[in-house]
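Colleague: Fold the following for me, if possible:
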Amino acid sequence: MVDRVFVADAAWLGGDTLAGPTAVGMSGDTVGWVGPPAAAPPEVAQTRVDGILLPGLTDHHVHTALIDSAELLTNGITTLLDLGGVPDELWPLVERSRHDPRLPRIRAAGPFLTAPGGYPTRQAWAPPGIALEIDDPPSAAAAVESLLPYRPVTIKVALNSEAGPVIDDVTLRTVVRVAATNGLPVTAHTQGIGQTLRAYRAGVRILAHTPWTEALTDDLIDGLTRGTTMISTLDIHGWGAPTDGRDTALHNLRRFHAAGGRVRYGSDLGNGPLPLAVNAREIAALAEAGLTPIDVLHAITGAPLRPGAVGDLTAVPADPTTNILALSQAITVCKAGHPG
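Modeller: You can find the predicted model right below:
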């Protein structure tokens, strides 16, 4: 049963080109029907949408304690992945986001897992409680298990040898093993020579950032393409100004993508002067790394608009399959079937 219908002159349904006039019917909080406007259920009123319909957009790397999440929902981003927050603040916000129509859907890793005194515990921006310190396999297992009741979507580890000590290989493998036993992937912040290789060898399957402190070897790039996801976060290096870190990250992402690696859009919101919207500089950097507009659409959207998909819709003013920067002008049409 369809209870809301949104109609636009065009929509992106997951292919290489736009579909023509399209109606999307919502059944509760999911997509219930997609088709031409003339075939929409006649008993349901239609809401006209100016622009081109897309699935809701996702930013795969944010820190919600440092931003206004509600503004992101206004600007087309319907889902956030928080990759490091203080548990007492973060988990209530995650729960609230499931029911509050003013907030994007927030999924989270919880606090960082790090070595005693490791990143980010010594950073000026890091509030108390943002990290759980682990120094051996038993403490690693206990830390992962302590997070399970909060339903994290991943476990985040910090492997930043430039900012302090890092956990050893045995402890890292324990994090990965206990997380995997409970159906969770591990996401790693890798910074410093050799840290991405360590993460890969331990079974980490999500990189929170495109590595920028070293050029990855061809063998490592090849290995990473077999099941590892790389979150972009290219614009944090200079915020529009050229830097060595940005150049290295672009070099790594370009090779990873060309080899068939899975890339996801992420901005690291909260880290410097980044817009509370889809970041046009991040999108342009993805294109510079070789992603086509269709690649970028897959990197920033969830499931295509089809029955059973989550009921989130975004609209953009121009064809994003030819002008991908149109994403930076996105607005939210609905979250969980409810108009934005």
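Colleague: switch to C-alpha atoms for all contacts and neighbour counts from now on
Modeller: Noted.
Colleague: Can you report how many residues neighbour the nearest residue to residue 235 once chain neighbours are set aside?
Modeller: By the measure of Cα to Cα, 6 or more residues apart in numbering, the closest residue to residue 235 outside its immediate chain neighbours is residue 282, 5.3 Å from it. A count of nearby residues for residue 282, using other Cα atoms under 10 Å, gives 23.
Colleague: would you say residue 282 is within a helix?
Modeller: Yes: Residue 282: assigned to a helix according to DSSP: H, G, I helix; E, B strand; the rest coil.
Colleague: tell me the contacts of it?
Modeller: Residue 282 makes contact with 232, 233, 234, 235, 267, according to Cα atoms under 8 Å, 6 or more residues apart in numbering.
Colleague: try residue 168
Modeller: Residue 168 is in contact with 135, 136, counting by Cα under 8 Å, 6+ apart.
Colleague: That one and residue 137: what is the separation?
Modeller: Distance, residue 168 to residue 137, using Cα to Cα, to the nearest Å: 9 Å.
Colleague: What of residue 6?
Modeller: According to Cα to Cα, residue 6 and residue 137 sit 52 Å apart.
Colleague: hey, which helix is longest across this protein?
Modeller: helix 244-258 (DSSP state H).
Colleague: which outside residues touch it?
Modeller: Outside of helix 244-258, the residues within contact range by Cα under 8 Å, 6+ apart are 210-216, 221-222, 224-225, 232, 234-235, 237-238, 263, 285, 288-291.
Colleague: Sitting in strands, which of these do you find?
Modeller: Judged by DSSP state E, the contacts of helix 244-258 include residue 263 as members of strands.
Colleague: Narrow the contacts of helix 244-258 to just the buried residues.
Modeller: Burial by neighbour count, 16 or more other Cα atoms under 10 Å: within the contacts of helix 244-258 this picks out 210-214, 216, 221, 224-225, 232, 234-235, 237, 263, 285, 289-291.
Colleague: Helices along this protein, start to end?
Modeller: Under the criterion DSSP H, the chain contains helices at 69-74, 87-97, 137-147, 169-181, 195-202, 218-224, 244-258, 280-288, 293-300.
Colleague: compare with the first, here's sequence two:
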Amino acid sequence: MRTLIQNSRVFTGDTVLPRADVLIDGTRIAAVRTGPDGDTDGLVDEVVDGTGKTLLPGLIDAHTHVADGDLALAVGFGVTTELDMFCLPNNLARQRALAGGSDAVADLRSAGVLATPPGGHPSRLLTPEALAFLGDSIDSFTPVASVADAEPFVEARIAEGADYLKVVFDDGTHSGEALPVLAPEIAKALVTAARAHGLKTIAHVWKAEDARIALDAGVDGLAHVYTDLGEGPEAEGLAARIASHGVFVVSTLVYIEAVTGGGGRELFADPLVGPRIPEHLRPGPAAASGPGRTPESARASAAIGLLHRAGVPVLAGTDATPFGPVHGAALLRELLLLTEAGLRPEEALRAATRAPAEHFGLVDRGRVAAGLRADLLLVEGDPTEDVRAPFHSRGLAPWCAPVPLSERKTAVSNHRFLKVGTGESRPTRVPLPPAFLVKASTEDTEGRLSVLEVVVARPIPRHVHHSADECVYVLEGELIADFEGGSHSLGAGEFVLLPHGVPHALRPGSTPPPRVLQLSSPGGWERVIEDMFAAGGPVAAGGALDPAALNATAEAHGITYL
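Modeller: Alright, predicted model coming up:
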């Protein structure tokens, strides 16, 4: 497939070309020409008119945490590569397989398991519910307790395929709790071991003192900007020291404003961005009248401006997670926050393209140049003058080596042909009873939907899906759907759509009980079932399903039984 994008403005990652033609051949950029229309080195299959538009490298988010569906969400907003900063092994294996096998999702690099002392951050976040959601075990989270642990820990990360090492420097002050921190000698041993194996080390910090300790250990980058030191002689001295060490800083301003209760609501209110954000990631009504920029956000923004002026490489990152900030969309907000911190629009774009590619060794992307991957965005307007252009671009068209977004459904469905026979089920994380057959999993459909064949043997209590629509097609028997005060009988061949946000209940209306095809969009329904059986506890009392017991698992998946 050879595609010629003509007459567009091009931000190369380095500079702006007022008008250029870019030829894409297969998965690579074949040529970038600024002269009059000329030879295309052969026939082209498609010509795209770039008049009035800007072509730029696919965006790179330099700080994320991925789970099922996140990579697909990211690429829809123009983020073509995510740099994950902590991912447990089972989840990481799924995400790597997805990124490696599909051009409908963002590409992925990851630190794998991060280095922290016993009980250190983020141990308190690894609840049974969180681990079940990720499909991982606490056994895969190995803390570092001594200098002797450093080399084996790094070797284990390399065995898992880690692309870099992340080390935590966080005493919990900002969250109001005292957490253990790595001893300086352990931190230095980790950095030394990583460097010996060719890995860069990225430090999680929150305070200026954390950054100083990380610098003493010899890290290559900071995964956050500090929030307690914005301007003044002390701040200037720290910025100069970071610059002298050649250390980069990942901004994560959008994360800081989110966790400190600052702004960010503009993203959800945007008419072209907001509707594409999953409902469970949107702020509630109370957030709409919350405070503006917090002192932490203001100091972090000032620190980024000071670091930039001191010559420190600033990389755009969001700390996006499955629960927010929103993968993809958050990076658009981050670009705006970087300009508010003092970067010119062109510099902010560089922080999300060339800069992370350069500092993380991604030599095949981050620029528009011959020979590189065709990870490209074509947007209306000129983001080198106003970084909000991608927000307001109805024509946002990511190419991911090099399938345009508008063509991905066909391309990806052809790539993912799947046939499941009668009585067969797709693989599940835990064994499920024969009453539950997974015909298409969330992973199979890249998060878009899940399809199960289910025997509804007993009443399913009234419940509400906060983000997923549920569709049921009756294969045999009779199903009763209770919805908005009415009861609806469905026989074989009949169908019902149960929209998210509206409580409903289901119950068998026949003996033997009905057999149905159950579809959830976006996907995730099979993970609810898996987690309920993995939990092993009783979910029924006196033969009836118990809403309280069900909620112990379901609420982590955006479902509440009433």
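Colleague: what's the TM-score here?
Modeller: Aligned and superposed, the two chains score 0.91 in TM-score terms (TM-score structural alignment, normalised by the length of structure 1); 338 aligned residues with a Cα RMSD of 2.3 Å.
Colleague: got the buried residues for the longest helix of structure 1?
Modeller: Neighbour counts over helix 244-258 of structure 1 (16+ other Cα under 10 Å) mark 245, 246, 248, 249, 250, 251, 252, 253, 254, 255, 256, 257 as buried.
Colleague: Give me the aligned partner of the second one over in structure 2.
Modeller: By that I understand residue 246 of structure 1. In structure 2, the residue matched to residue 246 of structure 1 (TM-score structural alignment) is residue 297.
Colleague: Out of the helices of structure 1, which is closest to residue 130 of structure 1?
Modeller: Closest to residue 130 of structure 1 of these, according to Cα to Cα: helix 87-97, at 7.3 Å.
Colleague: Format the contacts of residue 282 of structure 1 as CSV; extra columns: distance to residue 57 of structure 1.
Modeller: CSV is the format used below for the contacts of residue 282 of structure 1 (distance: Cα to Cα, whole Å):
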residue, distance to residue 57 of structure 1
232, 15
233, 16
234, 18
235, 18
267, 13
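Colleague: Closest one of those to residue 327 of structure 1?
Modeller: Nearest to residue 327 of structure 1 among those is residue 267, at 13.8 Å by Cα to Cα.
Colleague: surely the closest one meets residue 233?
Modeller: Yes: in this structure, residue 267 of structure 1 is within contact of residue 233 by Cα atoms under 8 Å, at 4.6 Å.
Colleague: which residues do the two both contact?
Modeller: Common contact partners of residue 267 of structure 1 and residue 233 (Cα under 8 Å, 6+ apart): 61, 282.
Colleague: Just give me the match in structure 1 for residue 338 of structure 2.
Modeller: With TM-score structural alignment as the criterion, residue 338 of structure 2 lines up with residue 286 in structure 1.
Colleague: What residues does its match make contact with?
Modeller: 232, 234, 296.
Colleague: so stretch 149-156 of structure 1 matches what in structure 2?
Modeller: Against structure 2, stretch 149-156 of structure 1 falls on residues 159-166 (TM-score structural alignment).
Colleague: ok, residues contacting the matching stretch?
Modeller: Stretch 159-166 of structure 2 is contacted from outside by 85-86, 89, 109-115, 154, 157, 194, 199-204, using Cα under 8 Å, 6+ apart.
Colleague: are any of the residues you listed buried, and which?
Modeller: 85-86, 89, 109-115, 154, 157, 194, 199-204.
Colleague: ok, and the closest non-adjacent residue to residue 354 of structure 2?
Modeller: In space, residue 354 of structure 2 is closest to residue 366, 4.3 Å off (Cα to Cα, 6+ apart).
Colleague: how about the one you found, what does it touch?
Modeller: Residue 366 of structure 2 makes contacts with 13, 57, 58, 59, 60, 353, 354, 355, 356, 357, 358, as judged by Cα under 8 Å, 6+ apart.
Colleague: ok, back up a step: between the helices of structure 1, which one is closest to residue 160 of structure 1.
Modeller: Closest to residue 160 of structure 1 of those is helix 195-202 (Cα to Cα; 7.4 Å).
Colleague: I'd like to know which elements that closest one is packed against.
Modeller: When contacts are defined as 3 or more Cα pairs under 8 Å, 6 or more residues apart in numbering; DSSP states H and E, helix 195-202 of structure 1 packs onto helix 169-181, strand 186-191, helix 218-224.
Colleague: quick one, what contacts the closest residue to residue 16 of structure 1 other than its chain neighbours?
Modeller: If the residues on either side of it in the chain are set aside, residue 16 of structure 1 comes closest to residue 294, at 6.4 Å by Cα to Cα, 6+ apart. By Cα under 8 Å, 6+ apart, the residues touching residue 294 of structure 1 are 15, 16, 321.
Colleague: Map residue 312 of structure 1 across to structure 2 for me.
Modeller: Match for residue 312 of structure 1 (TM-score structural alignment): residue 375.
Colleague: separation between the most centrally placed residue in structure 1 and residue 281 of structure 1?
Modeller: The centre of structure 1 sits closest to residue 60, judged by Cα atoms, centre = their mean, with a distance of 1.0 Å. Per Cα to Cα, residue 60 of structure 1 is found 16 Å from residue 281 of structure 1.
Colleague: swap in residue 38 of structure 1?
Modeller: Between residue 38 of structure 1 and residue 281 of structure 1 the distance is 39 Å, computed by Cα to Cα.
Colleague: And for residue 158 of structure 1?
Modeller: The value you get for residue 158 of structure 1 to residue 281 of structure 1, if Cα to Cα is used, is 26 Å.
Colleague: Let me know how buried residue 230 of structure 1 is, in neighbour terms.
Modeller: By other Cα under 10 Å, the residues close to residue 230 of structure 1 number 25.
Colleague: and if you look at the one 10 residues further on?
Modeller: In terms of burial, residue 240 of structure 1 registers 13 neighbours under the definition other Cα under 10 Å.
Colleague: contacting residues for it?
Modeller: Contacts for residue 240 of structure 1 were tallied using Cα under 8 Å, 6+ apart; they are residue 281.
Colleague: Same check on residue 342 of structure 2?
Modeller: 304, 305.
Colleague: And for the one 3 residues further on?
Modeller: When contacts are counted by Cα under 8 Å, 6+ apart, residue 345 of structure 2 is found next to 335, 339, 383, 384, 385, 386, 387.
Colleague: Understood, closing this out.
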